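S.K.: I need the structure of the sequence given here:
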Amino acid sequence: MGNIKSHIKYKQPSIKKIPEFDQIESDQERNEKLMDFYLSTSIDAIDRSHIYHFLRACIFQSSFSSPVEDKLIQGCKVLDIGCGAATWLLELSTKYKNSYFYGVDIKPIYPQEIKPYNLEFIKADVTDRLSFNDDEFDFTHVEFMSFVFTSNQWDFVLSELIRVTKPGGYIEVAGRRNGYVGEGPIFRKLTDAIWLMYSKQGIDVKLMYNLDSKFELQPNIGKVHRIEKDFITGPNGGKIGLVWQDMSIAYFKSKLAIQVISKELGISEEEFNNMVKNLTEEFKQTRAECVHVRFWAQKQLSE
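M.R.: Model prediction:
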């Protein structure tokens, strides 16, 4: 679901490993597993990303917060970075037929053939610089990429989004707070393990919640607007809470999550599965608050 610049390569080593040393992982192999864990292309992961899109749209009561509705209706040019399965783009390109949309991602899990006529996908890494010209888009967007970019990469990504946006156009960044308030011990242990895995790779998992501070330092940017929405995980959060509960449990039950998180916790896969089995009951007793955030700003004329 995103772009990543780095030494991480999505291909198998050309040199075969000696069998007796298979259990010894190199840094590159650990990084590959971590990125596969986050950028999973399994059918279940793609389904969860579709559901997650509509959950976010529900809590914000919109698929974007920038004031671009009139432009989209009239016809404009839109870019989405880290488009993943392209749920956001598919929805908007179907609704706003006068506008033209581009999606960029390092992993081509977006639709290859069946898609609206006004939607185009490009396989690329945003941290290698976008191929678009300056001042090309009316609206640029990036969402749910907090586990992909380092702090320095965020500086570059924001500068690229601003570069390709027209003066008077809008840039929007969205994500969620990677951490909960009021969670139970099982959920806390599982999520803390995830935050720790990414922290070990130089990812600041807390940065997204305060990314407006970086956004404001960029040149040619007007006031950065911040919008927050929260809900409670589990039955105490109503229908949305139950959807998030089901998504979380399905995520922890995925084969890759079982392998990666159990190893990080230093427990067997059986012990990990038993923890996950007890999550549903724990959610009934707790009120784990999940917070999502959007930042948007208008590009100003160069001085």
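
S.K.: going forward, measure contacts between C-alpha atoms and count neighbours the same way
M.R.: OK.

S.K.: three-state assignment of Glu120?
M.R.: Judged by DSSP: H, G, I helix; E, B strand; the rest coil, the three-state class of Glu120 is strand.

S.K.: just the one 10 residues further on next, same as before
M.R.: For Leu130, the secondary-structure state derived from three-state DSSP is coil.

S.K.: now stretch 128-138: buried residues?
M.R.: Using 16 or more other C-alpha atoms under 10 Å as the test for burial, stretch 128-138 gives Leu130, Asp135, Glu136, Phe137, Asp138.

S.K.: the structure of the following sequence is requested for comparison with the preceding one:
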Amino acid sequence: MKIDENDLSDRTIAGSEKNEKFAESTDDFEIKHEERTYQQWKGSNYVLPADEEEKRRCVFLTSARRLDLQHLVIRRSFGNKFIYPCVKISPGDRVLESGAGSGAWITEAAKVLGPEVQIDGFDIEGRLFPRHPPPNVSFCLASVTELPAAWTGRYTFVHQSLLTAALQRPQWEVALSEIHRVLKPGGWVQLIETGGTWNVVGPYSRKFLTMYERLTARKNLFFDCVQQLPDLLTETGFTDIHVVERDYGCDMSLGTPEAADARAGFIGMLRGLKTPVLKLGGLGLVYTSEEFDADIAGIEQEYSTTPNSCHHIAMILAQKRE
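M.R.: The predicted model follows:
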């Protein structure tokens, strides 16, 4: 395994909390609020929304949609590499994106790779798919835990990002097996995930970290998947595993457009947690809709003014044996 990661020794990185009592509690009451719309795929635990607010232009300091903005920040995090250099894609190859969302990654891939590369994307929710994709791009509804049998051995490259908020550990194991199946021998998978830790810079970031830990515990999501994905990939049969860790965008307290983008994208994600958190009674941390909104304002202010307000993100690549 080849590890290439930033030195994080000068930061205070919060450790994960178990919160077993919240994972086991069944006596929650829903807190009244204006609910957002979420996917309805049977068996899915994805905790972020799939609605017009997720798709529309953000009201922060940028005109990009949140998912498009997220793609931009991730690309910047890895030196504007959206496909890592060890992956070679040639005319006639087919590329797949798992969890395509708004199609931001696919749209850019189609421009860079050219019309002779077919790019397919799937998601459990189609509301956010682009209405007019390029001619060499297609989208469909599917789950990474059960891909079509006809896709076996079809793809040279599979890209997937940020399913930490969607998959339980057993589902990750199935998903990696399915990705392995649809890859050609010698093909590559590229996984991008946030780490199981956040940089705590004040009381609001601590509160939201605890909130996210409790939410993922209740949904039994694989919160620390970054640390364990290399081993899972090896067990699935992948080889030549690379792990590249970077800051998510940059220090969000900097007075730059890049910092504003990183902050807006991250705050937008946190806003998306409101409905699942309040439907679980606030998880012992918030007690009204207004309190959740006030905490969002607090963490936005905290990130805007506190130096070293940044998180980290990992790109994990692995190859299917020839």
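
S.K.: farthest pair within the buried residues of stretch 128-138 of the first structure?
M.R.: Spanning the widest gap among these are Leu130 and Asp138, at 15.6 Å by C-alpha to C-alpha.

S.K.: now, which of the buried residues of stretch 128-138 of the first structure sits nearest Phe149 of the first structure?
M.R.: Using C-alpha to C-alpha, Leu130 comes nearest to Phe149 of the first structure of these, at 15.3 Å.

S.K.: now check the second structure for the residue matching the closest one.
M.R.: Using TM-score structural alignment as the criterion, Leu130 of the first structure maps onto Pro148 of the second structure.

S.K.: without its sequence neighbours, what residue ends up closest to the equivalent of Val243 of the second structure over in the first structure?
M.R.: Per TM-score structural alignment, the equivalent position to Val243 of the second structure in the first structure is Arg226. Of all residues beyond its chain neighbours, the one nearest Arg226 of the first structure is Phe295 (4.7 Å), with distances taken as C-alpha to C-alpha, 6 or more residues apart in numbering.

S.K.: near the residue mapped onto Leu167 of the second structure from the first structure, how many other residues are there?
M.R.: When the first structure is aligned by TM-score structural alignment, Leu167 of the second structure is paired with Phe149. Look at Phe149 of the first structure: counted by other C-alpha atoms under 10 Å, it has 24 neighbours.

S.K.: which residue packs closest to the counterpart of Asp123 of the second structure in the first structure, ignoring adjacent ones?
M.R.: Under the alignment (TM-score structural alignment), Asp123 of the second structure pairs with Asp105 in the first structure. Take Asp105 of the first structure and drop its neighbours on the chain: the residue closest to it by C-alpha to C-alpha, 6+ apart is Gly82, 4.6 Å away.

S.K.: from His159 of the second structure, how far out is whatever residue of the second structure lines up with the one you found?
M.R.: In the second structure, Gly82 of the first structure lines up with Gly99, judged by TM-score structural alignment. Look at Gly99 of the second structure and His159 of the second structure: by C-alpha to C-alpha, to the nearest Å, they are 9 Å apart.

S.K.: give me the common contacts of those two.
M.R.: Shared contacts of Gly99 of the second structure and His159 (C-alpha atoms under 8 Å, 6 or more residues apart in numbering): none.

S.K.: contact partners of whatever helix or strand Asp230 of the first structure lives in?
M.R.: Secondary-structure assignment from DSSP states H and E places Asp230 of the first structure in strand 225-232. Applying C-alpha under 8 Å, 6+ apart, the external contacts of strand 225-232 of the first structure come out as 59-60, 212, 237-238, 240-241, 287-297.

S.K.: buried sites along stretch 245-263 of the second structure?
M.R.: For stretch 245-263 of the second structure, the neighbour count (16+ other C-alpha under 10 Å) marks 245-254, 258-263 as buried.

S.K.: number of nearby residues for the match of Gly82 of the first structure?
M.R.: By other C-alpha under 10 Å, neighbour count at Gly99 of the second structure equals 22.

S.K.: surely it and Ile124 touch.
M.R.: Yes. In this structure, Gly99 of the second structure is within contact of Ile124 by C-alpha atoms under 8 Å, at 7.3 Å.

S.K.: aligned partner of Ser234 of the first structure in the second structure?
M.R.: Let me fix one detail, which is that residue 234 of the first structure is Gly and not Ser. For Gly234 of the first structure, the residue aligned by TM-score structural alignment is Met252.

S.K.: contacting residues for its match?
M.R.: Per C-alpha under 8 Å, 6+ apart, neighbours of Met252 of the second structure: Ala259, Ala260, Ala262, Arg263, Tyr303, Ser304, Pro307, Asn308, Ser309, Cys310.

S.K.: I'd like these as TSV, with distance to Leu280 of the second structure and secondary structure appended.
M.R.: TSV is the format used below for the contacts of Met252 of the second structure (distance: C-alpha to C-alpha, whole Å; DSSP: H, G, I helix; E, B strand; the rest coil):
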residue	distance to Leu280 of the second structure	secondary structure
Ala259	32	helix
Ala260	31	helix
Ala262	28	helix
Arg263	26	helix
Tyr303	26	helix
Ser304	29	helix
Pro307	33	coil
Asn308	32	coil
Ser309	28	coil
Cys310	28	coil
